[in-house]
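Student: Provide a 3D model corresponding to the input given below.
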Amino acid sequence: MSYDTELLLRLYRQMVKIRIFEEKAQELFLASELPGFVHLYVGEEAIAVGVCENLRKTDFITSTHRGHGHCIAKGADIYRMMAELFGKKDGYCKGKGGSMHIADFSIGMLGANGVVGGGYNLAVGAALAGKIMKRDDVAVCFFGDGASNRGTFHEALNMAAAWKLPVLFVCENNQYASTTPYRSTTAVEDIAVRAIGYGMPSRIVDGNSVLEVYKAAKELITWIRSGNGPVLLECKTYRIKGHYVGDPELYRAKAEVEVQFANNDPIKRLAELSIKEKLVKQSQLDEVMTETISLVEQSVEKARAAQYPDVSELFDDLYAEEGVKLNA
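Tutor: Reported below is the predicted structural model:
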């Protein structure tokens, strides 16, 4: 499969945008500027970008507590994301949801989710709705290796397979479920083999190669969109940062992380390959980096200056307004 300069730069730009956003979020949290908890997607950017590059605006995705990367890859506005992290009124949840609850229905982003495995049934429901309405939209459910041990994983895969729903289940196998190493709680080497129990096809890819993820997702999404039912895609990756910002990470050696990041950084890999194949110049990559840093900094300054929601708005958007009639 050949790749042109425009695509390579687009993939690079999206991954860099996620990386810079996450690094800035970490900096702000450690400086006590952000409330709540922040879970970073550093090192896993290739998965969200490789998959979402193949999606339409009308396609749906569901995310996890580590959801910033999915939001950005699907097209979310980084200012509204940053404002949400700051707890400001301009945020996606008007400052009330924080990092783990960003959603933008206008682009098909059905929400990050503080509940482990909380996105499975939302994605299946979205896919069912699309099928009933005779649309060819696809729903993508991102989840981690730890979440694959939840009961909702099996419920969702079974229903999606039984009803041939257009769902791409994307397992981001980053080797750690919170503070628990993958192999200490999971009996199988590959999550992908679990698809066999539901008569569902599956595939395993290098989750740190954005081109490999992009190619696989392109083929599978086309197959799903044609009415063939769901697929499970397992992306082997590695969680570079701790479970949350400030995690002491006593469950793994620092050297393990350093080696993984040095040898398998998805952004570095794409940059080196693009330059080696003479499809992209270093100056173009540098320009993307400079522009993205500026864009993120602007979002931070604007979010800092934005207003907090007023205390009178505390219960707004929690209940339907009196007299509003709901459709039967």
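Student: C-alpha only now, for contacts and for neighbours.
Tutor: OK.
Student: residues in contact with stretch 293-300?
Tutor: Applying C-alpha atoms under 8 Å, 6 or more residues apart in numbering, the contact partners of stretch 293-300 are Lys17, Ile20, Phe21, Lys24, Ile78, Tyr79, Met82, Ala83.
Student: cool, stretch 305-312 as well?
Tutor: Against stretch 305-312 from outside (C-alpha under 8 Å, 6+ apart): Ala83, Gly87, Lys88, Lys89, Asp90, Lys94, Gly95.
Student: to compare against the first, here's another:
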Amino acid sequence: MKKELKLRILELMVTARCLEERMIKMSKSADGHFWLGGPGEEAFNIPLGLLARPGRGLDYDYFHFHYRNAATMLAMGMDPRDELRQANNRATDPFSGGRNFVNHFARVEWNVCPVTSTIQTQWTVAPGTARAQKRHGGSGITIVTCGDAGTAEGDFHIGLNWATQPGQEVPVLFIVTNNRYGISTSYDQVQPVDSIAEKARGYGMQWDVIDGTDVEVSYKRLTEVMNYVRTERKPFMLEAKVSRLYGHSSSSGANRVPEGSECDPMEVWAEKLIKQKVVTRKAYLEMIEAETQRMNEYLKEIKAEPAPTAESIYDHIFKEGF
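Tutor: Here you go, the predicted model:
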């Protein structure tokens, strides 16, 4: 990896972390009502966003995210203020007009399909956009994500089944970010296998498991896997072992886990770049301070923006003219 890319990833990791921590504080005050997100998944989610091809239409990638993909959206070019607008329920929220809670993305111009609050249903929709892409031709693929707990739902298998019908395989990259917990239930209480991705074997699908807390491993394997799906026009399941640094959501307290109990990929990456003399420790700490302050200023800015009106409650529910 080039020095510029390494530094860019660190900058995005810091932005993502400071954004999430700002929203956690919002959920514990009058500035927000709820939080759930992905601190601890940045080393995987940022390379995913950098390697994706957002745009509108079948020539670009389609995205069916879940609610821990804020770092991916930032890497794709999202303005952090848009996240804060949704967390603060502003009418200027471009994802839902202030009607949904945080990390529920939707962006037509990037092919980002609406994030749903129901768990795992995105896996039944993803093969549909992938099928349209295969019929259309080109190199666009569908990317769908979920956590390990969601794979206990039947929708997990429905998605795999639709993507692997003999002679009708579709270009979809199934991604499981495994943080080893489903709210408060541990992985080994639910799953009878060492890795979720190996279940893909039953559908004749290629699969792999990687360390999602390692930036270089994630970037390299995502590059290879996405190239496979783009060229072979077939599905692939990739499982990334990640960390959960602030619990499930604000419902479980959203408190930082004890030091050393989970790998912090941002700290690991920063230490690596400091040793390689890509960045100094002073510059890294200043980066965190600057981003923290930027998020504070952004919050002040968006709090002055309008809230949704009662008259707009049915906007975007029905197709105009239907």
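Student: can you give me the TM-score here?
Tutor: Here the superposed chains carry a TM-score of 0.91, computed using TM-score structural alignment, normalised by the length of the second structure; 314 aligned residues with a C-alpha RMSD of 2.1 Å.
Student: and Gln206 of the second structure, what pairs with it in the first structure?
Tutor: Superposed on the first structure with TM-score structural alignment, Gln206 of the second structure falls opposite Pro201.
Student: how many residues are close by its match?
Tutor: The number of residues packed near Pro201 of the first structure is 17, by other C-alpha atoms under 10 Å.
Student: how about the contacts made by Val257 of the second structure?
Tutor: Counting by C-alpha under 8 Å, 6+ apart, Val257 of the second structure has contacts Leu245, Tyr246, Gly247.
Student: state the distance from the most centrally placed residue in the second structure to Gln276 of the second structure.
Tutor: Centroid-nearest residue in the second structure, with C-alpha atoms, centre = their mean: Asn69, separated by 1.6 Å. Per C-alpha to C-alpha, to the nearest Å, Asn69 of the second structure is found 29 Å from Gln276 of the second structure.
Student: Gln86 of the second structure too?
Tutor: Separation of Gln86 of the second structure from Gln276 of the second structure (C-alpha to C-alpha) stands at 38 Å.
Student: and these two? Which one has more around it.
Tutor: Gln86 (26 against 11).
Student: what does Ala76 of the first structure correspond to in the second structure?
Tutor: Per TM-score structural alignment, Ala76 of the first structure is aligned with Met78.
Student: sec struct for that match, please.
Tutor: coil (DSSP: H, G, I helix; E, B strand; the rest coil).
Student: what's the single longest helix in the second structure?
Tutor: Secondary structure assigned by DSSP state H gives helix 3-27 as the longest helix of the second structure.
Student: check the mean deviation of it from the first structure.
Tutor: Taken over the aligned residues, the distance from helix 3-27 of the second structure to the first structure averages 0.8 Å (mean C-alpha distance after the TM-score superposition for the first structure).
Student: whereabouts in the first structure does that helix align?
Tutor: Going by TM-score structural alignment: helix 3-27 of the second structure matches residues 5-29.
Student: next, the angle helix 3-27 makes with the helix or strand that Tyr284 of the second structure is a member of.
Tutor: Element membership of Tyr284 of the second structure, judged by DSSP states H and E, is helix 281-303. Going by axes from the mean of the first three to the mean of the last three C-alpha atoms, to 10 degrees, helix 281-303 of the second structure is angled at 50 degrees with respect to helix 3-27.
Student: average distance between helix 281-303 of the second structure and the first structure?
Tutor: On superposition with the first structure, the mean distance recorded for helix 281-303 of the second structure (mean C-alpha distance after the TM-score superposition for the first structure) is 3.0 Å.
Student: for the aligned residue in the first structure for Val170 of the second structure, which non-adjacent residue is closest in space?
Tutor: Under the alignment (TM-score structural alignment), Val170 of the second structure maps onto Leu165 of the first structure. Sequence neighbours aside, Gly229 is the residue nearest to Leu165 of the first structure in space, at 5.0 Å (criterion: C-alpha to C-alpha, 6 or more residues apart in numbering).
Student: and that neighbour, what pairs with it in the second structure?
Tutor: When the second structure is aligned by TM-score structural alignment, the residue opposite Gly229 of the first structure is Lys234.
Student: helix, strand or coil: sort out Ile143 of the second structure for me.
Tutor: Under three-state DSSP, Ile143 of the second structure comes out as strand.
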